[in-house]
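Asker: build me a model:
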Amino acid sequence: MAEVLSQTEVESLLAALDPDGSSGPAKPAFRQAHSDHHSQISLYDFKRPERVSKEQMRAIQGLHEGFSREFGAALSGMLRTIVECKLISVDQLTYSEFVFSLENPTCFNLLESTYLQGHMILDLNPSIIFPIIDRMLGGGRQAKTNFPNRALTEIELRLVSRITNQAIKALENTWINLCYLDLKVSQIESNPQLVQIVPPNEVIVLVSFELTMGEMRGIMNFCIPFNTIEPLSPKLSSDSWSAYKSRVITPEEQLDIETNISKTKVELVAELTQVKLSADDLMGLSVGDVIMTEREVSQGLTLMIEGKPFFSGTPGTLKGHKAVQIGKPISRARDILKEKQEPEFSRPTEAVKTHR
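Answerer: Next up is the predicted model:
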């Protein structure tokens, strides 16, 4: 018969199994399950949803590191002094948080892109704008700490437009492999709370830079609403974008490509006309029958290259052979659309609207 353990021996065994050394009822399994349950809980703020993935944030950060170098070099050349532009952060937050974090007054530039819906914002802090304006007007020899707390004047806005134009050029060059921006300044405001480009709770990507000119420092913010770049989300990955420009083809390579393409054979068909016949009429055709068409003889032929109409033509003979004389090029739908779009693309980007 098996030996029966006493109460003291049972408590001793339980005490040996309990990591805390207590002789009370053991509950290690429950505590472990409770701790595992809490370890799987992560905080989530529904007011600030993370719609941009970490991979896309890293891509945006790498993209604008190239912008900071190019913009800093452009400012240094324009001001004839060393200006350092440094990327300090890339965050996603709501539009209301971004607006209320800015100073008032500030230089709030509303940017509009031809190929993207919505707007972007380029904000320049007064602590660096006034020193740059002072430098452009011949000053800047002595460091100043006090600057007027007011909106920019018309003359100062014209000077700031030179800075924003440099930033726009650098942005377009940086984004060229991702999207052709074609940016222009559509509005300038001193009070950021007067501009509402997206709902207050809409997610935006905020790219912040630090501009340094001598002892003067200031912040420049580039605000990108998520709705604006949402069509580009598949491209914002480390494998599908590059911050470097495409390699320029040399004249020798271009000549080689043109030579090889010029030797390519294409199919050329002279189309007399197109006629629709019923199956009964087609079965009843015989030698000598005449098919009536709706096309006049004066309209000539249509020359088809690889199945697409390119030229009009006139039938005839040359040295006893049947021939076709090439006429005017046929306007295609994409050519007409391009002609209509060219005046819109050629609009000047220097003009800005000022509302204060």
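Asker: please make it C-alpha for all contacts and neighbour counts, starting now.
Answerer: Fine.
Asker: the residue positioned nearest the centre of the chain: which element?
Answerer: The chain has C179 as the residue nearest its centroid, 5.0 Å off, counting by CA atoms, centre = their mean. Here C179, judged by DSSP states H and E, is contained in no helix and no strand.
Asker: and it, how far is that from I229?
Answerer: Plainly put, C179 is 10 Å away from I229 if you go by CA to CA, to the nearest Å.
Asker: one more: I133?
Answerer: For I133 relative to I229 (CA to CA), the value is 32 Å.
Asker: can you check V203 too?
Answerer: With distances taken as CA to CA, V203 is found 11 Å from I229.
Asker: compare the two and say which is more crowded by neighbours.
Answerer: V203 (25 against 18; other CA atoms under 10 Å).
Asker: this one next, for a side-by-side:
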Amino acid sequence: MLSQSEIDALLKGAIEVDQKDGQESVNLAELINQGGEQRGRAETEGGKKVTSYNFWSPDRFSKEQMRAVELVHEDLTERLTTSLPTFLRTNLRPRLVHTEQGRFHDFLKDFPPNSLFHMINLAPLPSQVVITMSPNISYLILEQRLGGKIEGRYQDRPLTEIDQSLLRGLVEHMLGDIKAAWSKVVSVEPTLEDSTTNQHWVQMIMGNERVMLLTFELNIQGTTGTMSLFIPFNTLKPIANVLNPHIWIAGRKEQQQDYTTREKVLQNMQRVTLPIRVPLGQAELRLREILNLAVGDVIQLDTSIREPLVVEVARRKRFTGRVGRSGRNIAIQINGVIREPADPTDEIER
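Answerer: The predicted structure is shown next:
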């Protein structure tokens, strides 16, 4: 057992161990440090990599989950490559270049003050997704939408209300592609909740969220900028079990029936009106016979009163029935269903 004075001397490197047989004394502190250096060199020579772990901001997304989200947004870039040029009337090809996870407030401080943040709700998933574009790309998009000429330079100025409205229109145009890209994982209904340049407001909405950052490279006629997408951990938590790259690639997705939506569709269909027609029969007459018709004349049809009549719904033969009376009204009683053979042309169209 070492005394406190011996421990202090050891830490200062003042304790030496006498060796037998005339060997030189050994300093314990130097021996300990030498062993640590040798172990460090051995780890380096062995090819081991030491990764620092941040206890304040630990990783929440596994590698498979991050890869699944990357695949979703790689598909989104392909869709935006097709849809955005028609909206902006110029070539634009986004490319996913970087993914990272961390605290939202740590990423927020790297954006300039005039950045416009769009908060999107992916119902029914919780929390909100945030999208923002670099100012140089935002101003070029505004110049293009207003009919100006893209010259590759912009003036750093605050965004006006008109500017923000035009950029919101671009994000709203992207919502359909976002919905389609996520369709293999989960059915969502993206809506643009708010757009603001107030970073304090965005910080208050997002809080100290753990988020996944996806950075897209945007190139418009030689000018390169970025689009950043922040997805909170709470948004992906309900679908963590289906965030699998194998499921996304295979396109395998469990079809869950939404009974509420089904009921609404049925209610809407019940209010649809369809024309119903019941031909009593046909007869062919010469024009002279038609001109000589008078009140009380009888026209003989090609049907018999014992034969069922055909009920046509929207010009398609659907039922058979018999004519009768319901109160003071003439009515038709349904007594059969007509099963039409499949139309080969319908099969081709399907």
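Asker: what residue of structure 1 matches up with E347 of structure 2?
Answerer: E347 of structure 2 maps onto nothing in structure 1 when the alignment is built from TM-score structural alignment.
Asker: what does N219 of structure 2 give?
Answerer: N219 of structure 2 maps onto T212 in structure 1, by TM-score structural alignment.
Asker: skipping adjacent residues, who's closest to that match in space?
Answerer: Leaving aside its sequence neighbours, T212 of structure 1 sits nearest to E84 (CA to CA, 6 or more residues apart in numbering; 5.0 Å).
Asker: what do we get in structure 2 for the one you found?
Answerer: Under the alignment (TM-score structural alignment), E84 of structure 1 pairs with R93 in structure 2.
Asker: same question for I326 of structure 1.
Answerer: Per TM-score structural alignment, I326 of structure 1 is not aligned with anything.
Asker: next secondary structure after the longest helix along structure 1?
Answerer: If you go by DSSP state H, structure 1 has its longest helix at helix 54-79. Sequence-wise, the next helix or strand downstream of helix 54-79 of structure 1 (DSSP H and E) is strand 83-94.
Asker: helices and strands around that following strand, which ones?
Answerer: Counting contacts by 3 or more CA pairs under 8 Å, 6 or more residues apart in numbering; DSSP states H and E, strand 83-94 of structure 1 is packed against helix 54-79, strand 203-213.
Asker: mean distance, the longest one to its aligned residues in structure 2?
Answerer: Mean deviation of helix 54-79 of structure 1 relative to structure 2 after superposition (mean CA distance after the TM-score superposition for structure 1): 1.5 Å.
Asker: next, the angle strand 83-94 makes with that helix.
Answerer: Counting by axes from the mean of the first three to the mean of the last three CA atoms, to 10 degrees, helix 54-79 of structure 1 lies at 150 degrees to strand 83-94.
Asker: so for helix 54-79 of structure 1, what gets flagged as buried?
Answerer: Residues 56-57, 59-68, 70-76, 79 are the ones in helix 54-79 of structure 1 that count as buried (16 or more other CA atoms under 10 Å).
Asker: tell me where the stretch 151-300 of structure 2 has helices.
Answerer: 161-182, 199-206, 233-236, 245-250, 259-270, 287-291 (DSSP state H, counting those that start in this stretch).
Asker: got those helices as TSV, with distance to E30 of structure 2 columns?
Answerer: Conversion of those to TSV gives the following (distance: least, CA to CA, whole Å):
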stretch	distance to E30 of structure 2
helix 161-182	60
helix 199-206	51
helix 233-236	48
helix 245-250	52
helix 259-270	74
helix 287-291	126
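Asker: closest to Q23 of structure 2 out of those?
Answerer: Closest to Q23 of structure 2 of those is helix 233-236 (CA to CA; 62.6 Å).
Asker: contacts for the closest one, please.
Answerer: Residues from elsewhere that reach helix 233-236 of structure 2, judged by CA atoms under 8 Å, 6 or more residues apart in numbering: 60-61, 125-128, 209-212.
Asker: how about it, aligned to which bit of structure 1?
Answerer: Going by TM-score structural alignment, helix 233-236 of structure 2 sits over residues 226-229 in structure 1.
Asker: same check, this time on stretch 102-112 of structure 2
Answerer: Using TM-score structural alignment, the partner range for stretch 102-112 of structure 2 is residues 93-103.
Asker: please name the nearest non-neighbouring residue to the equivalent of M136 of structure 1 over in structure 2.
Answerer: Taking TM-score structural alignment as the criterion, the aligned counterpart of M136 of structure 1 in structure 2 is R145. Leaving aside its sequence neighbours, R145 of structure 2 sits nearest to L88 (CA to CA, 6+ apart; 6.3 Å).
Asker: likewise for A143 of structure 1?
Answerer: Excluding its sequence neighbours, the residue lying closest to A143 of structure 1 (CA to CA, 6+ apart) is E215, at 6.7 Å.
Asker: what is the burial count for that neighbour?
Answerer: Look at E215 of structure 1: counted by other CA under 10 Å, it has 9 neighbours.
Asker: next one: L92 of structure 2
Answerer: The local packing of L92 of structure 2 (other CA under 10 Å) involves 19 other residues.
Asker: before we move on, the earlier item: and the match of stretch 102-112 of structure 2, end to end?
Answerer: End-to-end for stretch 93-103 of structure 1, by CA to CA: 17 Å.
Asker: same deal with stretch 146-159 of structure 2?
Answerer: Start-to-end, stretch 146-159 of structure 2 (CA to CA) is 14 Å.
Asker: hmm, who's touching it?
Answerer: Here stretch 146-159 of structure 2 makes contact (CA under 8 Å, 6+ apart) with 114, 135-136, 139-140, 143-144, 221-223.
Asker: buried sites along it?
Answerer: Buried-residue list, stretch 146-159 of structure 2, by 16+ other CA under 10 Å: 150, 159.
Asker: show me how far it is from its chain's centre.
Answerer: 30 Å (CA atoms, centre = their mean, to the nearest Å).
Asker: looking for the alignment partner of E172 of structure 2 in structure 1.
Answerer: By TM-score structural alignment, E172 of structure 2 lines up with N165 in structure 1.
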